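Student: What shape does this take:
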Amino acid sequence: MSLDDLTVDVEETYESLDEEISLDLDDDTRQELTMLMAALDKEEGDIVEQAVRLLFQSTVETGKLDFHLRSGYDVTYDEYLSGMTYEEMGGGIQYPQQQQNDERRYQF
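Tutor: Now for the predicted structure:
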């Protein structure tokens, strides 16, 4: 898959999400959500929005997002944001380099 595939998948998924999302919560998640609502004095939508942002930030910072993007689409989040791969940024596609024979590169 490629950067174009990722872009299409993100756009299609974004369009398929409604303004409101109904979720089936297990008992533990429901208990945790109600505790956060009571403690923070916020509505469930605000808590869920903040939770998604925190999960996204954590996933980006730990490199998990890049790992999954590289595995599934062969791109990173930075490449997605810029709209071009590192190879395209460096001109690798426009000006292909000759294959170098690195067979003796590390021999003394």
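Student: C-alpha only now, for contacts and for neighbours.
Tutor: Fine.
Student: any idea which helix or strand carries residue 32?
Tutor: Element membership for residue 32, per DSSP states H and E: helix 27-40.
Student: Any buried residues in the next helix or strand after that helix, and which?
Tutor: Where DSSP H and E defines the elements, the next helix or strand beyond helix 27-40 is helix 44-61. Residues of helix 44-61 classed as buried: residue 47 (neighbour count, 16 or more other Cα atoms under 10 Å).
Student: structure for this one too, so we can compare:
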Amino acid sequence: MSLDDLQDDLEASYSDLGDDLSVSLDRETRNELAMLSVAMDPDDTDELVRRAVHMLFQSTVDRGTLDFHLRSGYDCTYDEYLSGMTFDEMTGNQFPQDKDNDDRRYQF
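Tutor: Predicted coordinates for the structure are as follows:
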């Protein structure tokens, strides 16, 4: 898969989500959401869910987990997605060396 495939899948997923998202909660999640709601006193619990998604996204970006999954599924990283070009396209395919000239790869 490629950067273009990622963009297509992202757009499809975005439109599938729509404006409203109903999520069923298990007992543990319901309890944790209730605790956060009481402690943080937001206008509504939707705000806590939005914050949770932002925090999960940021932590997966910071730990490199998002890049790992994107590289595995689409052969690109989040930075490449943001720039719209793969690393090879940005560097002009200079490195790594041609596969035919692999004998000098580890020489300085």
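Student: Can you pull the TM-score for these?
Tutor: Scored by TM-score structural alignment, normalised by the length of the first structure, the superposition of the two chains gives a TM-score of 0.88; 104 aligned residues with a Cα RMSD of 2.1 Å.
Student: returning to what we had before: quick one: average offset of the helix holding residue 32 of the first structure versus the second structure, please.
Tutor: Compared with the second structure after the fit, helix 27-40 of the first structure shows a mean deviation of 0.5 Å (mean Cα distance after the TM-score superposition for the first structure).
Student: Provide the aligned range in the second structure for that helix.
Tutor: Aligned using TM-score structural alignment, helix 27-40 of the first structure spans residues 27-40 in the second structure.
Student: chain center to that stretch, what's the gap?
Tutor: Chain-centre distance of stretch 27-40 of the second structure: 26 Å, with Cα atoms, centre = their mean, to the nearest Å.
Student: And for stretch 72-92 of the first structure?
Tutor: 13 Å.
Student: coming back round to it: return the set of buried residues in the helix holding residue 32 of the first structure.
Tutor: 33, 34, 37.
Student: ok, the first one touching residue 45?
Tutor: This points to residue 33 of the first structure. No - contact between residue 33 of the first structure and residue 45 fails when scored by Cα atoms under 8 Å: they sit 10.2 Å apart.
Student: and residue 107 of the second structure, how far is that from residue 38 of the second structure?
Tutor: Distance from residue 107 of the second structure to residue 38 of the second structure, counting by Cα to Cα, to the nearest Å: 62 Å.
Student: Likewise for residue 103 of the second structure?
Tutor: Residue 103 of the second structure is 64 Å from residue 38 of the second structure, by Cα to Cα.
Student: secondary structure class for residue 67 of the second structure?
Tutor: When classified by DSSP: H, G, I helix; E, B strand; the rest coil, residue 67 of the second structure comes out as helix.
Student: What's residue 68 of the second structure aligned with over in the first structure?
Tutor: In the first structure, the residue paired with residue 68 of the second structure is residue 67, using TM-score structural alignment.
Student: what about the nearest residue to its match once chain neighbours are set aside, how many neighbours?
Tutor: With Cα to Cα, 6 or more residues apart in numbering as the criterion, residue 67 of the first structure has its nearest non-adjacent residue at 7.7 Å, and that residue is residue 76. Neighbourhood size, residue 76 of the first structure [other Cα atoms under 10 Å]: 20.
Student: and the gap between residue 76 of the first structure and residue 55 of the first structure?
Tutor: Noted for residue 76 of the first structure: a distance of 17 Å to residue 55 of the first structure, by Cα to Cα.
Student: Alright, I will stop here.
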